[in-house]
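Trainee: mind folding the following:
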Amino acid sequence: MANWSDPRTDGVGFAPRGAADARAADYDAGLRSYMLSVYNYMASGVLLTGIVALAFAWGGANSPAAAVFLSGGILKYVIIFAPLAFILALNFGIQKMSTGTLQMLFWAFAGVMGLSMSTIFLVYTGPSIAITFFATAAAFLSLSLYGYTTKRDLSGFGTFLIMGVVGLLVASLLNLWFQSPMMTLVISAVGVLVFAGLTAYDTQRIKSMYSYVAGTDMMGKAVIMGALSLYLDFVNMFNFLLSFLGSRD
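Mentor: Down below sits the predicted model:
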């Protein structure tokens, strides 16, 4: 006679495992969609920055970029410091702003960054900029993939890397006074290493954030702020690498 109370013969006994597998599959699908949205925003922001920078510097010495940055007027400093204002607004206004407002600020920030970065086309040759861009893209993809797939907890590096960013800012400000070529190279080398580490760290942090925002109103905001973090990692790593790989006109 069959033992109907035996859980090994009870078909219902398989339901919890099947439900867990389904939940895990849904979670993985949601995570992939979330990360894809982050990367799409980040890549679109970089593309917009590049287009704006190239258009603003088109014409070389006769370009709008040359007119603004060589004139020494107040507009030059507005363009230089405007990206910082956008970053502060995005970080401190995330709770009060709607997702749509954050999206508009992100695109505006990427555009203003393009204006600010247009000077690289006045200083470096086009081929060296392209080579540096593709080198940065390859490094970014590798580091971000590592941050996404590694089982190692990278959170311990976060404080160290943020301190590195602060140190870079202080050293860069000091070098405006000393104008030391050797110090410039050291800052660039440290900058590449710091933002390489931040790329992996931020990717893992953004990935772990999904479990907190999934299915909530914060989902869209988390995507934009995650894209902003990776955008900044990419752009800063590119700028520091350009000091090594860029050929001046």
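
Trainee: for the rest of this, base every contact and every neighbour count on C-alpha atoms.
Mentor: OK.

Trainee: which residue ranges form the helices in the protein?
Mentor: Taking DSSP state H as the criterion, the chain carries its helices at 15-57, 64-71, 74-92, 99-117, 120-123, 126-149, 158-178, 181-213, 219-245.

Trainee: now these in TSV, with mean neighbour count?
Mentor: As requested, these are exported to TSV (neighbours: other CA atoms under 10 Å):
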stretch	mean neighbour count
helix 15-57	16
helix 64-71	17
helix 74-92	14
helix 99-117	20
helix 120-123	18
helix 126-149	17
helix 158-178	14
helix 181-213	19
helix 219-245	21
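
Trainee: distance check, the nearest residue to residue 54 once chain neighbours are set aside against residue 236.
Mentor: Closest residue to residue 54 apart from its sequence neighbours, by CA to CA, 6 or more residues apart in numbering: residue 118 at 6.3 Å. For residue 118, the distance to residue 236 equals 14 Å [CA to CA, to the nearest Å].

Trainee: again, but for residue 180
Mentor: Distance from residue 180 to residue 236, by CA to CA: 20 Å.

Trainee: this one as well, want them side by side:
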Amino acid sequence: MQTIDKVKSAGLAKFTSLVYLYTGLGIALWTISVQAIANNQALSMVIFQGMAQHRIISMILMIGIPFAFISICSRLATKSYFLTFLSYVGFIVTLSVIGVPIFYMYSARSIVQTLTVTAGAFVVSAVIGFVTKKDLTTWSRTLFTGLIAIIVVEVINGLIFHSTPLLMLTSAAVIILFLFYIAFDSQNIKRIYQNYSDSESLGAIALVASVSLVLDFVNLFMSIIQIFGDSN
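Mentor: Sure thing, here's the model as predicted:
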């Protein structure tokens, strides 16, 4: 019995390490991709003009496409590692386009400082979520409701009010929400491993698990820099 428990613990530790490795690589790829696009002025202007001329469509795409890639990754995970990886890269590229205005508007110093702060907050929240004995699945409905409410407020503010104080308020709410989401998704790694521990596609499953964590990090970063960043 002890031998079985040791094997399970070793398997979970390996799977968790793989998830966070993919998460770190995903965040690094996102950062590099956003900076590369932001440094290309012609491409950046095309993105800005598209967002300005088709604001409603842009908002729908910015919300819908990342979630579509998450769904695709989940569907492909047990079928093909390669296709799951391609979907993962597509997800990162989509997030990169969304992040271009942030990297274009804020100074390099602010970006580096905010990335550092976000990484620290991410690690703390992830550790708390992973080691806590409390079952965080009870948070699922509350977190999702909070996410929908914030999206609705941001869309309304972007289309109608254009209020900076409201933008700051929603950014603060997003910071709090995604700190909880990081803890939730970190604990969820254990549940994912329990469900797929016998699968031959653990590498692809780890990619899927890391997608949510990358999304959590990016949302946390973008909200922190909107409040505390040194805008150009």
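
Trainee: residue 70 of structure 2 -> structure 1?
Mentor: Counting by TM-score structural alignment, residue 70 of structure 2 corresponds to residue 90 in structure 1.

Trainee: its match contacts residue 102, doesn't it?
Mentor: Yes - counting by CA atoms under 8 Å, residue 90 of structure 1 touches residue 102, with 6.7 Å between them.

Trainee: without its sequence neighbours, what residue ends up closest to residue 197 of structure 1?
Mentor: The shortest distance from residue 197 of structure 1 to any non-neighbouring residue, by CA to CA, 6+ apart, is to residue 161 (7.2 Å).

Trainee: which position in structure 2 aligns with the one you found?
Mentor: With TM-score structural alignment as the criterion, residue 161 of structure 1 matches residue 143.

Trainee: shouldn't its match be in contact with residue 179?
Mentor: No - Residue 143 of structure 2 is beyond contact range of residue 179, at 10.6 Å (criterion: CA under 8 Å).

Trainee: ok, and the closest non-adjacent residue to residue 112 of structure 1?
Mentor: residue 83 (6.3 Å).

Trainee: what residues are up against the one you found?
Mentor: By CA atoms under 8 Å, 6 or more residues apart in numbering, the residues touching residue 83 of structure 1 are 109, 112, 113.

Trainee: ok, the second one to residue 86 of structure 1 distance?
Mentor: The gap separating residue 112 of structure 1 from residue 86 of structure 1 is 9 Å, by CA to CA.

Trainee: likewise for the last one?
Mentor: If you measure residue 113 of structure 1 against residue 86 of structure 1 using CA to CA, the figure is 10 Å.

Trainee: also the first one?
Mentor: Spatial separation of residue 109 of structure 1 from residue 86 of structure 1 under the definition CA to CA is 6 Å.

Trainee: and if you look at residue 199 of structure 1?
Mentor: Counting by CA to CA, the gap from residue 199 of structure 1 to residue 86 of structure 1 is 21 Å.

Trainee: also residue 148 of structure 1?
Mentor: Distance, residue 148 of structure 1 to residue 86 of structure 1, using CA to CA: 27 Å.

Trainee: what do you get for residue 240 of structure 1?
Mentor: For residue 240 of structure 1 relative to residue 86 of structure 1 (CA to CA), the value is 22 Å.

Trainee: list the residues that contact the equivalent of residue 182 of structure 2 over in structure 1.
Mentor: Aligned counterpart of residue 182 of structure 2 in structure 1: residue 199 (TM-score structural alignment). Counting by CA under 8 Å, 6+ apart, residue 199 of structure 1 makes contact with 140, 143, 144, 147, 230, 233, 234.

Trainee: can you check residue 197 of structure 2 too?
Mentor: Residue 197 of structure 2 makes contacts with residue 11, as judged by CA under 8 Å, 6+ apart.

Trainee: what does it correspond to in structure 1?
Mentor: Per TM-score structural alignment, residue 197 of structure 2 is aligned with residue 214.

Trainee: next: residue 11 of structure 2.
Mentor: Aligned partner of residue 11 of structure 2 by TM-score structural alignment: residue 30.

Trainee: can you tell me what residue 167 of structure 2 aligns to in structure 1?
Mentor: With TM-score structural alignment as the criterion, residue 167 of structure 2 lines up with residue 184 in structure 1.

Trainee: could you find the closest non-adjacent residue to that match?
Mentor: For residue 184 of structure 1, ignoring the flanking residues on the chain, the nearest one in space by CA to CA, 6+ apart is residue 175 at 7.3 Å.
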